[in-house]
Structures are given as C-alpha cells and as structure tokens.
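Enquirer: Sequence first, then the predicted structure, then my questions.
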Amino acid sequence: MLRVATPILLPSLGALLSDRAGVINIGLEGMMLGSAFTGVIVSAYSLQWLGPETGAALGPWLGLLAGVAVAVLMALLLGFFHLRLKADLILSGIALNILGSAATVAIMYELTGDRGNTSNLRSLVVPFIQLPSFINDIPIVGPFIYGVFNNQSVMTWVAFLSVGVVWYVLYRTPFGMHLRAAGENPAAAESVGIRVVRTRYMALVLSGVFAGLGGIHMSMGYLNLFQRDMTAGRGFIALAVPLLGGNHPIGTGLASLVFGFFDALAIRIGSLQIPSQVPQMIPYIATVMALVIYALQARQTLRVRALRAAEGENFNAPRWRAIQRLSVLHVFLAMIAVIGLIVSANLLAAPNAFGGPDSANPLAAGIGVISIILIAASAPFIARVERTASHALLSAAVSTLSLAVYLGLFLALFFEVGVALAIGAILGAAVWLVLGGRRLIQRDQRLAPATS
C-alpha cells in the first residue's frame, strides 16, 4: 500500500505548499507526466552516454534529477503565466496538463516509434531499500514492520520522510511563516515586507519538485517504463488530498494512505472476473468522498462559529476544536462505510468473481449490514457537531468499534482475526482520545462534582 500511496503523497505535498501560498497548482498532472517521461529517457540513454557500468550506477539518479528539473521548469512556466502575465491560474494549469500529455506522446513516438509506451528502451529504476532480516524475527510487531517497509523504493522513503520536513518548514521556519502569510493575507504580508510574488514562485518550485518526484516514482519505481498518460489522474487527486487532510502535512500524509488503500483495493479487485470499469472508478469515488468530507467539515466550522457567537465569553475554543476534530473523524468513518456498501454491491453484481453466489451473497449481506450500522451510528454526530460533546462516551464507542473493524481487516493480514480486532479497538480508542476525546472526558469529570 505504501508503494501505491507514494505517487499520491508526493504531489499532494506539492499541492499543499502551493495552496498555502495562495496559488493552486492545477498543473500537477502535466508536471508528473513530464518528469516520468524525462526520467525514463535520460536513464535509458545514460547507458549509451556513460557506458554500461557507469550508466547503470548513475543513470537512475541522472534520470531523477532530469525529471525533477523538467517538473520545476513547468512549475516556473505556470508561475510566469499567472504571476507575471496575470493569466488565469486554472486555464494556465489546464494548458500545462495538455502540454504534458501531448508532448510526452509526441517525443516518445519520435524516439521509440511507439505511441503507447517505452518498453523497447532499457530504462532503469531507482534503488529499493532492504531491511535487515532480524527485524522479521522481532515478536509480534516484527512481521508487520518487515512486511510493510521492506523492499520499498527510495522514493517511498523520501515521500513519508518529507511529511515531517514539510511540517517543519511550514510551522518552524521564517520561510514557512512567509509562505502561509502570502496565502492567507497577501496584502498584510506585503505591508510587513514579505515579497509575496517571490514567495509564491518558490512555493510553485517546491510543488514542482514534489510533483517531479511523484512522476519519477511512477516510471522508475512503480514501473520501469513510461506509459501514455500513466499518472491516470493522480495529479488531480493530489489536489483533493490536502483538503481531506485539513491542509496540514500530517493530515495530508494520512489522507494519502487512505487514497493509496483505495488504489490498492482497485488493483486487487481488478484481478477478479468483474467489469474493468468497477475497479477503475474506485479512486475517483474516493476523491468525491474527500470533497464531501471537506464540505461537511466547512459546514461544521460554520456551526461552531454560530455556537461561539451564542456562548459569547463562555466559549471554550480548545474544547470546540476537539469536538470539531472528532466530528470530522465520524465523517471519515462514515465515508469508509460507504465504500463497504460499494464492495457489497459489487459482490452481489458479480458473485461468480468471488467464489459463486453461495459464498458471495452472505459476504455481501454481512458487509452491507455492518456498513449501514456504522453509517447510522456516525450520522448523529455528523448532523449536529455538538452531539459529540453531549454524548462523548457514545462517540468513543462508535469510533472505537468502527476503527476496530477497519483496522482489524487490515491487520488480519498479519495477525489472527481476534488479535487483529483487539489491536484495532485499542488503536481506535487511542485515535479518539488523541483527537480530542481526552479533553471531553476530563471536562465531564471536572463538572461531575460541581453538579452533585
């Protein structure tokens, strides 16, 4: 799943940086295509330019640098049109995407005589990192860590380490403060000496770097060739991921894992005997769900503001932020349950692909019933955000049960079902407490003696 999430996470971090600076990088898709194609071509021809041995050693890194450079140039081109020539940002980004799609096919045909892929070129791949074998021998957690993190591309490690780097840059450096100021209030930023245009150019450059790394992973890590339009909309999905993650690096990383899970699910379902359109639409359903979550989150923010006005000086901002986070958690859990309904419908529609009606229909019924129960349990907390506070223990129970089911299904790949569900329940309770449940419980405990 990490391998599949990497080409979503990298451009998503780029989208986050450009969004926070006030310039939406619509051209991520084109930048990824340009980078993916350039990396393959440069790495393949480096074997001729430098010789077999030197080319094999340096070729992947030369391809990586060349691919990222192309993505950065495309980002600068977008900045030039929008920031210098004042062209519409959306139209400029769309033009860049069309350029990336068309130019890669045209140049590929000139170099290889093929409009589909570069399979007749001996392209190279970036290195994969092997973990020490003793990690697999660690009790309980060893097989899980080794199974998930072993034999991952360098790009995967770069992607997830970049989450922490981006967080530090955004919230712990002067540049990050300037970048956020340029996006939140450019006039005020200009008034205190921040060069907004230059800051936005730099944000676009960083966005291009991350998009370029994502493209390199697609053609030199995920695969070892370039295919026409191989990004398959990941650049557009990357625009929605920061919204789901609350425009925060850590949230963006977690949201990328969710989209990676849906991509992996699509690949797994695609191996079954069902119509190919069914697995292909799963990532895009997830994107729509992310936008729904964002809209509901915005609605909840307005509700909290109304409550702030009603409570006046008695308004407890930290407590309501915790309530809002927990309400978003319920939205997220309900959206995952919607995916369960889709899976249930697929089981009913194509039972022969899942072992026949005798095995598929009961499974579909079970998944459907559980999904409906989880949606119904989360619905009250989604409809009215304040119910999370008035029914804190019920919120905790619903969150713990839902996460126990979801995480248990994943952990069952590594542990026995009972152990997986128990670990899922513990992690679910921990997530609820960390997101704000602990604050609600502490407040209720303080109010109990006063009430009595």
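Expert: That came in fine, so what should we check first? Residues are numbered from 1 along each chain as shown.

Enquirer: Please make it C-alpha for all contacts and neighbour counts, starting now.
Expert: OK.

Enquirer: contacting residues around the residue nearest to the spatial centre of the chain?
Expert: Geometric centre of the chain, nearest residue: residue 256, 1.7 Å, by CA atoms, centre = their mean. The contact partners of residue 256, by CA atoms under 8 Å, 6 or more residues apart in numbering, come to 5-6, 8-9, 12, 241.

Enquirer: one more structure, for comparison:
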Amino acid sequence: ILMALLLAFFHLRLKADLILSGIAINILGSAGTVAIMYELTGDRGNTSTLPSLVIPFIQLPEFINDIPVIGPFIFQILDNQSAMTWIAFISVFLVAFLLYRTPFGMHLRAAGENPEAAASVGIPVQRTRYIALMLSGLLAGLGGIHMSMGYLSLFQRDMTSGRGFIALATPLLGGNMPLGTAIASTVFGFFDTIAIRIGTLQIPSQLPQMIPFLATVMALVIYALQARQVQIIRAQRAAQGAGFNPTYWRVLQRLSVLHVVLGMIAVIGVIISISLFAAPKGFGGEATAFPLGRVIAVASVILIALNMPFITRVERIRQQTLFSGVASLVTLGVYLALFLSLFRPPLILAIGGGLVLAALVWVILGGLNLVRSAPMSAQPT
C-alpha cells in the first residue's frame, strides 16, 4: 500500500508519467527488499535463515470427489489450495460488486474514464484516484504474500520472475472487467503451467521460460485488435443514435471475445509443436516428436484460421453469423473433447459431449439469438 501511495504521489501530485513512475518504483522495490533482507539475514539472495509463516491450505470435503463425471476433476484441481487462492476467487466478485453496484465504484469508473466530466458533477477525482491506487497496491501485496508464504515459504530476490509485467496485460485482454481479467489470468496461468511442465523435459530451459512472455505479446496484439472493434461499435452508436441496439452489439462483443480466447488456446498448440520440432529428444525422439508435432501444428493453424477473421473484424460475426457459429462450435468442440478425453470415455462420446457443451456455451453467449434475428440497427450503414 505504501509503494502504491508513493506511485500515486509521483503520478497524481507531481504529474510524472505513470508507466515511467511504475518502472522506477519497481526498481526501487527490487533494490529496497534486497537491502532490508541483507540487514535482517546478512544474505542478499533469500530469507531461508529466518522462520517464516505459511498460508494455510484448504482441504475440500470428500463428497465432492464422489460427484459423477466432474467431481474427481474439480477435487483434483481445487483440493489443497492455498487460502490466498480462494481469496483471489472471492475478490473477483467483490471487486465487480464494488465497481458496478456501489456509489464509490461509479465515481471510480467516472474518474478513470472521463475525469473532467466527473469533476464537473462534484466527484473528488484526485482523492478517488489515490484510493484506487492504494487498493491496487493492497491486492498486489496479497499477491506478494502468496508468492512468499504460499507458493514458497521464503522471500527470494526477484521471485516474481517478471509475472508482474505479465499481470499488466491481463486487464487489457479481459476488457478491463473483473471477470474478464480473471479469465485472462487463468489463461496466462495455463501458459505458465505449460512452461513448468515442459521445463521438466530434456529441452533447453530458455524455451519453456519464454512461453508466458510470448503469450503476453500475443495478448497485447489481440487487445489492440479488440480496442479497434470497440471504436467501431462506438461509431455505430453515435451514427445510429436512438436506433442503436446495445443488446445486439453486446452479443457481438461476447462472441468476439470467444473467438479471441479460442485463438489464444490454438496458439498454445503452435508453441507445443515448435517445442516438439526444436527439442525432439525431450519428447521421446524424432520418431515420436515429429509426427505428433506436425499433427498439432496443422490442427492449431486450422483452428487459428477459422477464428482469425472474427478476431480482426468483429462486424464479420454479424455478416457471416453461421460461419462464425461453425468456427466457434468446431474449435471449442475440439478443446472440450480433448478435455473430456482425460476421463477416458469412448472417443465418440468425448467428441459428442464436446460438441454439445460447445453448442451450449455458444447459445448462452447469445449466438442462437444472433442467428434468429438481425435487427436493422445492426445492418451496415
């Protein structure tokens, strides 16, 4: 919180650039923690010589493991997780409630999106921004507690390994919304897990280490594409005035985000295939790695190609609704079928279940309504 308050002072009071101030404070924090650690332990590397508290891990009740089909999977994923993990889950909904259901949240969003208009109606913009940065520092501090008392049981110099910079990309990819940011964080966590898993194989260590950062670059590119689509929708709203149909365009936005997520997952396949070609010895030799790499690469490229038209231009979803639906169903169906195959059902059952679940997701997001009706407000002008 103190570091966030210092950032707020530099940026809000002294009018320093936010990015440069953040980088400077990040360097200060890295050096300052080493200085404090050396004073306490005489060691500049870690605090292994000091006793450390550990965040408790929460055990799930056994009856969850007995739930048919999904019970064992949920139990395996969520059992014996740090209490801080559950706090992170809960904080998503708390932050969403704070932002969208409280007067302070309304003031906070107004102070960020249009400070001049907020100030004109009496909102204390400067104070609101100070509080926002302090709250962000609090949440970042909870992340640091998890790293040093949950993920590890000691403090180590630069233990985040660049994760903080990756975290900067998650709100962008998540549309600056709590739930979207949580989903984006899960995707990045998946990339990080892949890096750890691949790192156990006999391949160059640099390859798995770069995976999360490749994902970050990809996410920023996708965000730039999505930001352009938001500008298009705002232009449509301004042009159509009272005839603008916000519900219809929200469906388009949700389906556009779905295509983005599906494309991101397909990139995982490309990265895995590159790993197979670059270091076949770590995957059982060329006889095993090369054929598998070719299959994964071809499938991933096809899935990326199916979704890319709707990532680059969101209006194509309304112009080619059926094609968008087929691309979503096929891509998501493949992913869900692979997921269901982990439970070793018959292949036909896994494929059928994957397609059914994919169709359900598509309908929930509004795809069926998009097919049934194309309001005049959504037609090109």
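Expert: Perfect, thanks for sending it. Quick caveat, the model's predicted, so the values are computed rather than measured.

Enquirer: Give me the helices and strands touching the helix or strand hosting residue 240 of structure 2, please.
Expert: For residue 240 of structure 2, the host element (DSSP states H and E) is helix 206-240. When contacts are defined as 3 or more CA pairs under 8 Å, 6 or more residues apart in numbering; DSSP states H and E, helix 206-240 of structure 2 packs onto helix 163-173, helix 178-199, helix 246-278, helix 286-312.

Enquirer: what range in structure 1 does the shortest one sit on?
Expert: The reference is to helix 163-173 of structure 2. Alignment of helix 163-173 of structure 2 against structure 1: residues 234-244, by TM-score structural alignment.

Enquirer: Sort out for me which of the contacts of residue 256 of structure 1 are in helices.
Expert: 5-6, 8-9, 12, 241 (DSSP state H).

Enquirer: for those residues, which one is nearest residue 347 of structure 1?
Expert: Of all these, residue 347 of structure 1 sits closest to residue 5, with 25.4 Å by CA to CA.

Enquirer: Measure how buried the alignment partner in structure 1 of residue 261 of structure 2 is and give me the count.
Expert: Residue 261 of structure 2 maps onto residue 332 of structure 1 when the alignment is built from TM-score structural alignment. Using other CA atoms under 10 Å, residue 332 of structure 1 has 20 other residues around it.

Enquirer: my read: residue 332 of structure 1 touches residue 291, true?
Expert: No - in terms of CA atoms under 8 Å, residue 332 of structure 1 does not count as a neighbour of residue 291; the distance is 11.2 Å.

Enquirer: what's the counterpart of residue 198 of structure 1 in structure 2?
Expert: Per TM-score structural alignment, residue 198 of structure 1 is aligned with residue 127.

Enquirer: From the contact counts, what lies against the helix or strand that match falls within?
Expert: Assigning secondary structure by DSSP H and E places residue 127 of structure 2 in helix 125-146. If contacts are counted by 3+ CA pairs under 8 Å, 6+ apart, helix 125-146 of structure 2 sits against helix 2-8, helix 103-113, helix 115-120.

Enquirer: Hmm, residue 274 of structure 1 is touching residue 347, no?
Expert: No - between residue 274 of structure 1 and residue 347 there is no contact under CA under 8 Å: 9.6 Å.

Enquirer: ok, back up a step: looking at the helices and strands packed on helix 206-240 of structure 2, which is buried most?
Expert: Neighbour counts (mean count of other CA atoms under 10 Å) averaged over each of those peak at helix 246-278, with a mean of 20.

Enquirer: report the angle between the axes of it and helix 178-199?
Expert: Helix 246-278 of structure 2 runs at 10 degrees relative to helix 178-199, counting by axes from the mean of the first three to the mean of the last three CA atoms, to 10 degrees.

Enquirer: what residues are up against residue 33 of structure 1?
Expert: Contacts of residue 33 of structure 1 by CA under 8 Å, 6+ apart are 100-101, 104, 215, 229-231.

Enquirer: ugh, wrong one, I meant residue 380 of structure 1
Expert: Applying CA under 8 Å, 6+ apart, we find residue 380 of structure 1 in contact with residue 387.

Enquirer: counterpart of it in structure 2?
Expert: Aligned by TM-score structural alignment, residue 380 of structure 1 pairs with residue 309 of structure 2.

Enquirer: now swap in residue 290 of structure 1 and tell me
Expert: Checking TM-score structural alignment: residue 290 of structure 1 goes with residue 219.

Enquirer: burial of its match, as a residue count?
Expert: 23.

Enquirer: Now do the nearest residue to it once chain neighbours are set aside against residue 75 of structure 2, distance only.
Expert: Excluding the flanking residues, the one nearest residue 219 of structure 2 by CA to CA, 6 or more residues apart in numbering is residue 173, at 6.1 Å. Distance, residue 173 of structure 2 to residue 75 of structure 2, by CA to CA, to the nearest Å: 29 Å.

Enquirer: where's the match of residue 380 of structure 1 relative to residue 189 of structure 2, distance?
Expert: Taken as CA to CA, the span from residue 309 of structure 2 to residue 189 of structure 2 is 26 Å.

Enquirer: So which of the contacts of residue 33 of structure 1 belong to helices?
Expert: Among the contacts of residue 33 of structure 1, the ones falling in helices (DSSP H) are 100-101, 104, 215.

Enquirer: how about residue 6 of structure 2, what's its match in structure 1?
Expert: By TM-score structural alignment, residue 6 of structure 2 lines up with residue 77.

Enquirer: Neighbours of its match, how many?
Expert: Neighbours around residue 77 of structure 1, by other CA under 10 Å: 18.
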